[in-house]
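A.B. asks: any chance you could fold what I've pasted below:
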Amino acid sequence: MFLITRFRVCLLAALFVSLAGSCVYAQTPIVEEPGYTPTLTFDVATVRLAPPPDANFHVSVTSPPHSSRFEATNLPMKALIQIAYGFGAPVTGAPEWVANTFYVIQARSDEAADARLAKLTDNEVRLEKRHAIRELLAERLDFKTHLETRPSSIYNLVTAKSGVKMEAVPAPAARAEGEAAPPMAPANVQAHGSQHGLEFVGSNAPMAAICGALSSMVEAPVVDKTGLAGTFNYVLQFGRDWSVKDPESWPSIFTAVQEQMGLKLEAVHESVPNLVVDHISKPTEN
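C.D. replies: Sure, this is the predicted structure:
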């Protein structure tokens, strides 16, 4: 049972590296826009304790683009915090229940809010949804936090000596003068579990999305030091805790990244921003 739960939660974290679409997609990460102030809040929201995990345990998150709706099943609060504040900073100071107690969350705003979101850019929508989730955490869990720079273990992602083994995605063909440039295909990463470990199949992925997925697996920030631009297709197969005893288990994520992607995770100890939890209460049933 523990392995099922651990697998599902790790799978969620690997997939949901930014707030857009459903949890099987890794969209373009949120970019801070100093001149833009999000204001979205949820008009209706329920946060309920999920039943104890069983053999049918699964984690799901639904957040349609350009819609205020946000729904999650069997989501730990730590994952919700990371969705609201990002996966780039370690979460410290949180009680144990934040990571191992699961909730069912249903939230939305009104039709007027949806109409406004439909007119915003993709990044502005992500900022709005993140703001709404932060407000939900503050209202229902009395969540208080601050960023504090602390010595932490992180990883730099660099190019391996063997060279990059990922497939570079060609840029869209240029159009005639005066025509709008064709849009880039959205980033997409799907994860598949097996007795051998976990497989990531990524397409149209910029380095930021790749770093986000790797960060969730090594449970530490991953900083892009490759200097690589553009987007890539890749397949990454690596072992996890449930595959240790499998004689055909895939290699560790560190070996797999180097052998299969032509990249390398280098451990460093630096002072980086940590998301420090000052206060959080268990949500009451509603």
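
A.B. asks: for the rest of this, base every contact and every neighbour count on C-alpha atoms.
C.D. replies: OK.

A.B. asks: what are the boundaries of the helices in the stretch 51-200 of the chain?
C.D. replies: 77-85, 97-100, 111-117, 122-141 (DSSP state H, counting those that start in this stretch).

A.B. asks: mind listing what's buried in the longest one?
C.D. replies: For helix 122-141, the neighbour count (16 or more other C-alpha atoms under 10 Å) marks 122-138, 140-141 as buried.

A.B. asks: mind checking how far the closest residue to A132 other than its chain neighbours is from A50?
C.D. replies: Closest residue to A132 apart from its sequence neighbours, by C-alpha to C-alpha, 6 or more residues apart in numbering: T41 at 4.4 Å. Per C-alpha to C-alpha, to the nearest Å, T41 is found 23 Å from A50.

A.B. asks: second chain to compare with the first, below:
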Amino acid sequence: MEVCGVNRMPTLRRANWVIAILALGLMPSMSQTPAAALKEAGPVGFDVAVIRPTAAGDVMGSSHFHIWSAPTDSHFKAQNVTAFALIRYAYEMPEFQVEGGPGWIRSKAFDVEARSDAALDEEFRKLPSAEARQRKLRMIQTLLAERFGLRVHQETRTEPVYALVVARGGPRFSASKADGTTVSNSQGAGGSTMTVKGSDHTLRILAEQLSRTMGRVVLDKTGLDGRFDLTLKWVPDDVTPSSPDAPGGPSLFTALQEQLGLQLKEEKDPVQVLVIDHIDPPSDN
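C.D. replies: Below you'll find the model as predicted:
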């Protein structure tokens, strides 16, 4: 998952970034409930982990990174990933719900590869996928604590949010046939039009993408727990057509309803926030 900083963008401002996740297994959903209650049973750390700065060292305006994490083995791999992205991934938290930490955790990029022995791989293959994924998350949390000295705590705050709900008439998108085997999400600008396209996509992931665009937390309250193929196109409010004859397009609110059968409703809700108390650059391999 691409990760920007925690600075919130003005409402409906154009987002100049691309999200791309290629996961061999189900990506942890960006849930409103962080993975604080992961099972403690079984190994909670990797046997071997190598963390190196990327060749460029900095994200340098490129927010594109990859994470590979299958639920069928203990292998975890990430390329061009920030510490901030790793924290969000491990705790299943959207960027607007993670606070604190020095600036480098959002700008310094790393390549990470970690795994355990064949015996643990075999144990993972025997577990239900959901349980295996949760154990993998716990292992990544341990990696962050051991190699980055990460310490965090959680707070609950009541804040203005948008609730993503199903509009009258029902959803207008199809169930994915990939069944969690491949996740691919992208958002980018083409001319004056913004596009979000997701294959094997959860609505919680869509809610996080909308959070970046709206500059406010968007909570998935659709009640739809499946995985879907989605495409959403709209014209940001701050875009002026390049010429009088340039085609227009719907606003984000209109596009959500017309293209996906979804709505955003303003609410005040308890929001869980993960606060970074301490983090260091990664220790030597």
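
A.B. asks: which one of T41 and A50 of structure 1 has more residues nearby?
C.D. replies: Higher neighbour count among T41 of structure 1 and A50: T41, with 22 against 15, using other C-alpha atoms under 10 Å.

A.B. asks: which of the three states applies to C10 of structure 1?
C.D. replies: helix (DSSP: H, G, I helix; E, B strand; the rest coil).

A.B. asks: now do the contacts for it.
C.D. replies: By C-alpha atoms under 8 Å, 6 or more residues apart in numbering, the contact set of C10 of structure 1 is 216-217.

A.B. asks: and the strands in the stretch 101-250 of structure 2, which stretches?
C.D. replies: For the stretch 101-250 of structure 2, strands defined by DSSP state E, counting those that start in this stretch occupy the ranges 108-115, 151-166, 174-175, 184-190, 193-201, 218-220, 228-234.

A.B. asks: residues in contact with the counterpart of L263 of structure 1 in structure 2?
C.D. replies: Residue correspondence to structure 2 (TM-score structural alignment): L263 of structure 1 is matched to L262. Taking C-alpha under 8 Å, 6+ apart, we find L262 of structure 2 in contact with 164-167, 170-171, 256.

A.B. asks: next, count neighbours for D117 of structure 2.
C.D. replies: D117 of structure 2 sits with 13 neighbouring residues when counted by other C-alpha under 10 Å.

A.B. asks: show me what it lines up with in structure 1.
C.D. replies: Per TM-score structural alignment, D117 of structure 2 is aligned with D110.

A.B. asks: excluding chain neighbours, give the residue nearest to its match in space.
C.D. replies: Counting by C-alpha to C-alpha, 6+ apart, the nearest residue to D110 of structure 1 once its immediate chain neighbours are dropped is D43, at 6.7 Å.

A.B. asks: could you check how far that neighbour is from I105 of structure 1?
C.D. replies: 13 Å.

A.B. asks: between the two, which has more neighbouring residues?
C.D. replies: Legend: neighbour count by other C-alpha under 10 Å for D43 of structure 1 and I105, higher for I105 (19 against 12).

A.B. asks: next one: that one relative to R48 of structure 1, how far apart?
C.D. replies: Look at I105 of structure 1 and R48 of structure 1: by C-alpha to C-alpha, they are 6 Å apart.

A.B. asks: ok, now N56 of structure 1?
C.D. replies: Taking C-alpha to C-alpha, one finds N56 of structure 1 at 18 Å from R48 of structure 1.

A.B. asks: check N123 of structure 1 too.
C.D. replies: In this structure, N123 of structure 1 and R48 of structure 1 are 29 Å apart, going by C-alpha to C-alpha.

A.B. asks: next one: R126 of structure 1
C.D. replies: Distance of R126 of structure 1 to R48 of structure 1, computed by C-alpha to C-alpha: 24 Å.
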